[in-house]
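Engineer: Okay, predicted coordinates and the sequence, questions at the end:
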Amino acid sequence: MSEIEPDELISVFKALGHPTRLAILAWLKDPASFPPQDRPAEEVGVCLKHIQARANVSQSTASQFMATLHRAGLVHCTRIGQWSHYSRNEDAIARLGALIAAEL
């Protein structure tokens, strides 16, 4: 993100512009706050079904929220069987913070 194009930056800010997506990104900062999974969330990310439950939205809405965050580069997605697990992209978030501090 250090050499981020204006369109990419707009995508990031749009992704952060929805209160639920912003909340999800904050929740993912502490993956242990979600219910236990077969594999530790700290290793594979948080299963979409747990994000959906906490956000109190439908599965399709949760999927759309996570796809938006993923396209913006703010989260990583790991597929395990039929399940999608999400974790924060800490490097991208840190670069975004540095870019904002330096440029805006």
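Structural biologist: Arrived safely, thanks for sending.

Engineer: Please count neighbours and contacts with C-alpha atoms only from this point.
Structural biologist: Fine.

Engineer: Report the contact partners of the residue nearest in space to the middle of the chain.
Structural biologist: Against the mean C-alpha coordinate of the chain, by CA atoms, centre = their mean, the closest residue is V75 at 3.8 Å. V75 is in contact with 66, 69, 86-89, counting by CA atoms under 8 Å, 6 or more residues apart in numbering.

Engineer: Format those residues as JSON lines; extra columns: secondary structure, neighbour count and distance to D38.
Structural biologist: Formatted as JSON lines, the contacts of V75 follow (DSSP: H, G, I helix; E, B strand; the rest coil; neighbours: other CA atoms under 10 Å; distance: CA to CA, whole Å):
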{"residue": "M66", "secondary structure": "helix", "neighbour count": "26", "distance to D38": "21"}
{"residue": "L69", "secondary structure": "helix", "neighbour count": "26", "distance to D38": "24"}
{"residue": "Y86", "secondary structure": "strand", "neighbour count": "25", "distance to D38": "14"}
{"residue": "S87", "secondary structure": "strand", "neighbour count": "24", "distance to D38": "16"}
{"residue": "R88", "secondary structure": "strand", "neighbour count": "24", "distance to D38": "19"}
{"residue": "N89", "secondary structure": "coil", "neighbour count": "18", "distance to D38": "22"}
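
Engineer: putting a second one here so we can go through both:
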Amino acid sequence: MDKDEILKALSHPTRMDILNWLKNPEAHFKSQEHPLEMGVCASQFERCGLSQSTVSSHLGTLHRAGLVTTRRVGQWIFYKRNEETIADFLKQLSRDI
């Protein structure tokens, strides 16, 4: 876990929004055709007012920081929150501050 990478990823409000949307995907991505247990398809974020390039950039940053996991199914990539990394980061942050 790279704390600095995570802090950088969390410093942008859109990435925080993405993490919050992924926390409760049923409320934000009801229309996804694939089961939400697979994760949320990257294309679904465009419905939230984000362009494809913006979505890719933000999801890439969150993935590099370890805050989301990916699953490829054919041509689609599905994203989920990495709850283990998020919990470890919060514990470490609590100890450090």
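Structural biologist: Yep, it's here. Since this is a predicted model, take the numbers as computed values, not measurements.

Engineer: which one among the contacts of V75 of the first structure gets closest to K49 of the first structure?
Structural biologist: Y86 (10.6 Å; CA to CA).

Engineer: Can you find the partner of that closest one in the second structure?
Structural biologist: If you follow Y86 of the first structure across to the second structure using TM-score structural alignment, you land on Y79.

Engineer: and what of S11 of the first structure?
Structural biologist: With TM-score structural alignment as the criterion, the equivalent of S11 of the first structure in the second structure is E5.

Engineer: show me the contacts for that match.
Structural biologist: 64-65.

Engineer: What of M38 of the second structure?
Structural biologist: Residues in contact with M38 of the second structure (CA under 8 Å, 6+ apart) are 71, 78-80.

Engineer: switch to 10 Å and redo it
Structural biologist: 70-73, 77-80 (CA atoms under 10 Å, 6 or more residues apart in numbering).

Engineer: can you name the two of those residues that are farthest apart?
Structural biologist: Farthest apart among those by CA to CA are V73 and K80. That separation is 13.7 Å.

Engineer: shared neighbours of those two, anything?
Structural biologist: Listed as contacting both V73 of the second structure and K80 by CA under 10 Å, 6+ apart are 38, 41.

Engineer: which residues of the second structure fall in helices?
Structural biologist: In the second structure, the segments counted as helices under DSSP state H are 3-10, 13-23, 25-28, 52-64, 83-96.

Engineer: would you list the ones you listed in JSON lines and tack on distance to P35 of the second structure?
Structural biologist: JSON lines is the format used below for these (distance: least, CA to CA, whole Å):
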{"stretch": "helix 3-10", "distance to P35 of the second structure": "27"}
{"stretch": "helix 13-23", "distance to P35 of the second structure": "14"}
{"stretch": "helix 25-28", "distance to P35 of the second structure": "10"}
{"stretch": "helix 52-64", "distance to P35 of the second structure": "20"}
{"stretch": "helix 83-96", "distance to P35 of the second structure": "19"}
